[in-house]
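In: model the following, please.
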Amino acid sequence: MCCYIQVQRELESCRSETELLQKQLTSERLLLVSSREKELQRQLTSQERQTEIQILKDKLSMADSK
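Out: Got it, this is the predicted structure:
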């Protein structure tokens, strides 16, 4: 009987730890997705700025050549 109770307690402890680890993993996945989205947005913004700069340079070059 004592061994059975001990095994039950250990099982419950393992279940609790598993649940905690699953929650932690879910949180870390969400954080990773969020970080990736932010990085992608930064890259897109940077590309847009570079494109705008190039357009302005081209316009300036055309205006200077007239």
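
In: rest of the way, CA atoms for contacts and neighbours
Out: Noted.

In: so where do the helices sit in the protein?
Out: For the chain, the helices identified by DSSP state H occupy 2-65, in order along the chain.

In: residue 52 versus residue 28, what's the distance?
Out: Look at residue 28 and residue 52: by Cα to Cα, to the nearest Å, they are 36 Å apart.

In: equivalent analysis for residue 10, please.
Out: Relative to residue 52, residue 10 is positioned 63 Å away (criterion: Cα to Cα).

In: second input sequence below; structure requested for side-by-side comparison:
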Amino acid sequence: MNDQKFEEEVEAKSCVLNAVKMQESFWKERARVKWLTDGDRNTFFFMPVPRFVLLVLECLLIHDGDMILFDP
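Out: Modelled structure (predicted):
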């Protein structure tokens, strides 16, 4: 009887562990799908940064015919 309870407990733990893994997989996939459809919230913040850097660099460079001079 004691061995039967032990085996039932092992099987129950295995089922719980399997359910937890399935739940984690579900939430991970759902988050991935949400990220792919909605995008990253930080995109609107980080995308203008390279444009701003290019504008600053363009302001610092002086085009003189074929030469580009740097004016700090």
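
In: got a TM-score for the two of them?
Out: Comparison of the two superposed chains (TM-score structural alignment, normalised by the length of structure 1) gives a TM-score of 0.58, and 41 aligned residues with a Cα RMSD of 1.7 Å.

In: residue in structure 2 matching residue 13 of structure 1?
Out: In structure 2, no residue is paired with residue 13 of structure 1 according to TM-score structural alignment.

In: one more: the one 10 residues further on?
Out: In structure 2, the position corresponding to residue 23 of structure 1 is occupied by residue 4, as judged by TM-score structural alignment.

In: likewise residue 57 of structure 1?
Out: The pairwise alignment with structure 2 assigns residue 57 of structure 1 to residue 38, based on TM-score structural alignment.

In: can you report how many residues lie near that match?
Out: Using other Cα atoms under 10 Å as the criterion, residue 38 of structure 2 is surrounded by 9 other residues.

In: what's the answer for residue 62 of structure 2, then?
Out: Summarising burial for residue 62 of structure 2: neighbours were counted as other Cα under 10 Å, giving 13.

In: for the match of residue 23 of structure 1, the count of nearby residues, please.
Out: Other residues near residue 4 of structure 2 come to 9 when the count uses other Cα under 10 Å.

In: ok, it to residue 70 of structure 2 distance?
Out: Using Cα to Cα, residue 4 of structure 2 is found at 82 Å from residue 70 of structure 2.

In: cool, and residue 63 of structure 2?
Out: The separation that residue 63 of structure 2 has from residue 70 of structure 2, given Cα to Cα, amounts to 9 Å.

In: ok, now residue 21 of structure 2?
Out: As for residue 21 of structure 2, its distance to residue 70 of structure 2 is 58 Å (criterion: Cα to Cα).

In: now do residue 28 of structure 2
Out: To residue 70 of structure 2, residue 28 of structure 2 is 49 Å away according to Cα to Cα.

In: brilliant, that's me finished.
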